[in-house]
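Novice: structure here, sequence nowhere to be found:
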């Protein structure tokens, strides 16, 4: 039986219930999109959202309170398992953790190898989000493409300074410290390690 197809509008604010999560791509949504009936939320709140729910840190749409922000904001890379599970409760992050990655991005990542990717990740994050004022802030990281680090940044909320502020408590308007950059790069590398089949390539 041919798989049922759904017409999808670009950039849903609320993803319709009839569209399965596994059919959502990064191009269909934004950081503010939600699919609360599937327990996939958005914790990026405006002042209006905070007033609506009476506090920060809950889903802007339904008020779900799922993240231990105090624990999240410790930025303890040894607690990455918890942090990644928390990130996956937000729709945009969940999609990047589960979406099919451009095969060319995988191929390029395998050719570069882990050491070169670590060097490249540090360079790209420094350029895109490392400064006090970053060019095209909020849109400096492409949604998809041939760069695996792009996927990793969105999945780990290191894609722009606003996402870094509410997920990692990294204040915008100031340059990243070396420690903060180390932390962000390590998040990116751990995502890449989970999504890119380095071991399979080595065993060929």
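Specialist: Great, that's in hand. Source: prediction; values computed, not measured. Residues are numbered from 1 along each chain as shown.

Novice: from here on, contacts and neighbour counts on C-alpha atoms
Specialist: Fine.

Novice: just confirm residue 79 is within a strand.
Specialist: No. Assigned with DSSP: H, G, I helix; E, B strand; the rest coil, residue 79 falls outside any strand and is helix.

Novice: ok, and here's another one to check against it:
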């Protein structure tokens, strides 16, 4: 049993969070780039857009589309510092440490794996 199961159970109960899905274009992008590259993109986005104590445009810094990681961030409530605090209990106003950033990338990765391998 994954330690993320309780989180994903809660996310599934959210009408907003549960509506996000990868489209054919995003799925193909994931297949073309591979998990390691997508994880690196996620790590870069987290480091630049979420890790600062007070990110620029917080609450609006993650687009709703354009990259599989962006969609995953909205689906997993890792899109802004407010969502990180509400859903993941990571406080606002402090720089994210390496462990927190790795956790966020892990959450994003887990959601992407679920999307790429649907359990029909």
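Specialist: That came through fine. Source: prediction; values computed, not measured.

Novice: TM-score for these two?
Specialist: Remark: TM-score between the superposed chains equals 0.90 [TM-score structural alignment, normalised by the length of the second structure]; 117 aligned residues with a Cα RMSD of 1.5 Å.

Novice: please, where are all the helices along the first structure?
Specialist: For the first structure, applying DSSP state H gives helices covering 47-53, 69-72, 80-87, 91-98, 103-128, 148-155, 161-168, 178-195, 198-202.

Novice: which position in the first structure aligns with residue 15 of the second structure?
Specialist: Residue 15 of the second structure maps onto residue 91 in the first structure when the alignment is built from TM-score structural alignment.

Novice: any idea how far residue 101 of the first structure is from its match?
Specialist: 17 Å (Cα to Cα, to the nearest Å).

Novice: of the two, who's got more company?
Specialist: Between residue 91 of the first structure and residue 101, counted using other Cα atoms under 10 Å, residue 91 has the larger neighbour count: 28 against 18.

Novice: on that earlier part again, can you lay out the helices of the first structure as JSON lines showing distance to residue 141 of the first structure?
Specialist: Below are those laid out as JSON lines (distance: least, Cα to Cα, whole Å):
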{"stretch": "helix 47-53", "distance to residue 141 of the first structure": "25"}
{"stretch": "helix 69-72", "distance to residue 141 of the first structure": "23"}
{"stretch": "helix 80-87", "distance to residue 141 of the first structure": "18"}
{"stretch": "helix 91-98", "distance to residue 141 of the first structure": "13"}
{"stretch": "helix 103-128", "distance to residue 141 of the first structure": "7"}
{"stretch": "helix 148-155", "distance to residue 141 of the first structure": "6"}
{"stretch": "helix 161-168", "distance to residue 141 of the first structure": "11"}
{"stretch": "helix 178-195", "distance to residue 141 of the first structure": "13"}
{"stretch": "helix 198-202", "distance to residue 141 of the first structure": "24"}
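
Novice: and the ones you listed, which is most packed in?
Specialist: Greatest average neighbour count among the helices of the first structure goes to helix 148-155 (a mean of 26), per mean count of other Cα atoms under 10 Å.

Novice: and that one, how far out from the chain's middle?
Specialist: Here helix 148-155 of the first structure is found 7 Å from its chain centre; the criterion is Cα atoms, centre = their mean, to the nearest Å.

Novice: kindly report the same for stretch 109-129 of the first structure.
Specialist: With Cα atoms, centre = their mean, you get 17 Å for stretch 109-129 of the first structure.

Novice: would you check the span in the second structure matched by that stretch?
Specialist: Mapping stretch 109-129 of the first structure onto the second structure (TM-score structural alignment) gives residues 30-50.

Novice: returning to what we had before: how far away is the match of residue 15 of the second structure from residue 175 of the first structure?
Specialist: 28 Å.

Novice: state the distance from the equivalent of residue 100 of the second structure over in the first structure to residue 170 of the first structure.
Specialist: With the correspondence set by TM-score structural alignment, residue 100 of the second structure lines up against residue 180 in the first structure. According to Cα to Cα, residue 180 of the first structure and residue 170 of the first structure sit 8 Å apart.

Novice: do residue 128 of the first structure as well
Specialist: From residue 128 of the first structure to residue 170 of the first structure the distance is 15 Å (Cα to Cα).
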